[in-house]
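# prediction below, plus the sequence it came from.
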Amino acid sequence: MKKKIIFGSIGVALIAVLAWFGAKNSKSPIEFETEKPFKTNIVRKTVATGKVVPLEEAEIKPKVSGIIEEIFVEEGAVVKVGDLIATIRVVPNVGSLNSAQGSVKTAQLRFDNTKTLFERNKGLFEKGVISKQEFESAELNYNSARQDLSNSQNNLDIIKKGSAAGMGKTANTYVKAEIAGTILEIPVRRGTQVIESNTFNAGTTIATIADMTKMIFEGKVDEAEVGKIKNGTVLEVSLGAIEKKKYLAKLNFIAPKGTEENGAVQFKIKGDVTLDNQFFVRAGYSANADIVLEKKDSVLSIKEALLQFDKKTEAPFVEVKVGDQKFERRDVELGISDGVNVEIIKGVTLKDEIKIWNKASKKEEEEEKG
């Protein structure tokens, strides 16, 4: 009798357990949350990396070769056109010096000879022995010889000293600012040997000057995006050295030819940066420019994370709620995206509830944790 009671109790317990499991399995194993579409503004941007540099920058080079004798400014100094930057002490070339000295001697001999002839002809003219024409010819030769002697002496002085008498601060030994601005760099020091700029040599840079009130952004954009921008596009420039500050810039140059970098073709762009007096922007600051490629206001949108893609066709779709934890597939046509929200052109309405397919309900999560 006791055995029957025990077996009967076990049977009842088994039936109860099986009934509980059946009830549990009849429910959906996961309860999904949903979200509704909404209207928002979507801006699609790209970022160009680069730096800010002065619009006008000039390298000051010497007009004669020699040794830096004195430097009168420091880096960071503000100069005007014509301000003296440095002076040069000329080290004459032996061959040029010898040739110039020979020219002076030749000119001196010619001058002495024409002077003697001029003084003799002058006396004869005054006595009426020679004509006025002969006298004027002798006078012309004398004046010409005197000028040649003066020129050859000046040329000798320039070769020896870099300047001639009467030139003052216009001499080639004086290095002056050719544009107004700030001295960015002085790569030479007193005693440095410098070479003049000529057809065959770029010359030694004595100073670099730039107008720091006019800055431009220089950066690069990918070939996939360069066709979507144009001159006049507004950029938002962020500087690495200045936090929480953005400067507006207007695009004014897009390179006609790209350069390949790490397997991708990049195109150089430039834009005029609008500065203010809040911060001093230094040349060469690293910068990023946000470029608006496309913008739409108040468009029907969903979060991009709600999208699913067909494994065969890769066509986008969402699952729309049609009942209690029941969903149907809806193919959608997409517009622009900002990486978070995406425009829905066709497929859903504002009233639809879209399945969050990659997130279980909070209740389900709590049960799993329990």
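Structure received.
# CA only for contacts and neighbour counts going forward, please
Fine.
# can you give me the strands in the stretch 151-300 of the chain?
Counting by DSSP state E, counting those that start in this stretch, the stretch 151-300 of the chain has strands at residues 174-176, 181-185, 193-194, 207-210, 215-222, 234-239, 242-254, 259-261, 264-273, 286-303.
# save these as a markdown table, and put in distance to Asp157 and mean neighbour count too.
Formatted as a markdown table, the strands of the stretch 151-300 of the chain follow (distance: least, Cα to Cα, whole Å; neighbours: other Cα atoms under 10 Å):
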| stretch | distance to Asp157 | mean neighbour count |
| --- | --- | --- |
| strand 174-176 | 15 | 23 |
| strand 181-185 | 32 | 21 |
| strand 193-194 | 19 | 20 |
| strand 207-210 | 27 | 23 |
| strand 215-222 | 43 | 23 |
| strand 234-239 | 52 | 21 |
| strand 242-254 | 49 | 16 |
| strand 259-261 | 51 | 12 |
| strand 264-273 | 48 | 20 |
| strand 286-303 | 49 | 18 |
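# next up, a second structure to put side by side with the first:
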Amino acid sequence: MKFEQKLFLSLIFSLTLYSCTNKKESTTPETKNITESVYATGFIKAKNQYEVFGQTTGVIEKIFVQEGAHVKKGAPLFQIDNKNFKIATDNAKLVSFAADYTRNKDKLLDAEKTIDLAKKNLIYDSLQFQRQKNLWSKNIGSKLQYEQKELNYQRSKAEYIKAKTNYNDLKRQLKLASGQSKNNLEIAQLKEDDFVVKSEINGLVYQINKEEGEINRGEKPVAIIGTEDFIIELSIDEKDIVKIKKGQQVIIRMDSYKSQVFEAKVISIEPMMNIRTRSFQAEAIFTNKPTKLFPNLSLEANIIIQTKQNALTIPRKYIINDTYVMLEGGQLQKVETGLMDYELVEIISGIDKSTKIQLP
């Protein structure tokens, strides 16, 4: 009898314990403000920030700037050793000087004198030939004399034509040599300019990656330059990109300012997705910014899609497949949802404030 009583009490205790441990969490909808947003990660970068690369391979001979220095557009940053190219440039200068068209006009003057002389000979031989031709028509003189005068005339005519042709050829060759030598000098100077790495913008030198004496191979940036203004680069998942528009408010949190929240707005969205990360890039600017910023500071962001006041909401963990909730007793109830954030979901229809639902 005592054994049966103990067994009965143990069973009652077990049933009570089972009932207590299987009691599911429940709640009722509440009226709250809800904000739908898209999560994004990102980092801070200087406006117009770019990586500086040397165009040629060689030893870095001179560094003209320091980290933190302000630079003007076109200001020299690095000098790469270019002794061989400097010699080539000097040679090109000499050739260009020697081949300059204006410095070779004496050659054209000589050619013009040759033309004048040939013209005088042609006039003289032409008159002699005409005189001999008139005499020959009157049977005066010999045929040999006539033919000799005609031959002299034809020879002078050919010499005159040749002198003019030589002049034109010489003029064209001088112009060609002058133009080519100037082009070769310009090419040599451009190549020499490649050995001086210059700033592309007015900005600030944020980082220098090389030291004097190191070799530049053009594979890695030698410096990073940007302006003193900062922008936010955001990475947005492809499933959220259709919700993003220019002008949307962005809430920013940074590890560097853990206790503070900053605001920004979206200014641009890149139309091409990054295949590797399956994400899109967007840029934002601060509308209220920290007192001090540095490039490459990491951040987390929430891009505000829309906000609704006094919405009927339930915790997101109570929604099933974005369509159903579970009533007390386990029955499923279909609902129409609206805005969602990371904790709440708006209920448009299907249940009201008095409906008790349980955690599925």
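Yes, it's here. Model, not experiment: these values are computed from the prediction.
# care to give me the TM-score?
Once superposed, the chains reach a TM-score of 0.59 (TM-score structural alignment, normalised by the length of the second structure), with 295 aligned residues with a Cα RMSD of 5.4 Å.
# got the strands of the stretch 151-300 of the first structure as a markdown table, with distance to Thr87 of the first structure columns?
Formatted as a markdown table, the strands of the stretch 151-300 of the first structure follow (distance: least, Cα to Cα, whole Å):
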| stretch | distance to Thr87 of the first structure |
| --- | --- |
| strand 174-176 | 5 |
| strand 181-185 | 16 |
| strand 193-194 | 11 |
| strand 207-210 | 12 |
| strand 215-222 | 30 |
| strand 234-239 | 38 |
| strand 242-254 | 38 |
| strand 259-261 | 42 |
| strand 264-273 | 36 |
| strand 286-303 | 35 |
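# wait, a helix at Tyr142 of the first structure?
Yes - under the criterion used here (DSSP: H, G, I helix; E, B strand; the rest coil), Tyr142 of the first structure sits inside a helix.
# how far away is the closest residue to it other than its chain neighbours from Lys132 of the first structure?
Spatial nearest neighbour of Tyr142 of the first structure, chain neighbours left out: Thr114 (4.9 Å); criterion: Cα to Cα, 6 or more residues apart in numbering. Counting by Cα to Cα, to the nearest Å, the gap from Thr114 of the first structure to Lys132 of the first structure is 17 Å.
# now name the helix or strand holding the counterpart of Thr49 of the first structure in the second structure.
Mapped onto the second structure by TM-score structural alignment, Thr49 of the first structure lines up with Thr41. Per DSSP states H and E, Thr41 of the second structure falls inside strand 30-46.
# so that strand versus strand 249-254, what angle?
Calculated by axes from the mean of the first three to the mean of the last three Cα atoms, to 10 degrees, strand 30-46 of the second structure forms an angle of 70 degrees with strand 249-254.
# list the buried ones in strand 30-46 of the second structure?
30, 34-46 (16 or more other Cα atoms under 10 Å).
# then stretch 330-347 of the first structure?
Residues of stretch 330-347 of the first structure classed as buried by neighbour count (16+ other Cα under 10 Å): 331-332, 336-338, 341-344.
# which non-adjacent residue is nearest Ala301 of the second structure?
Using Cα to Cα, 6+ apart and skipping residues adjacent in sequence, the residue nearest Ala301 of the second structure is Ile252, 4.7 Å away.
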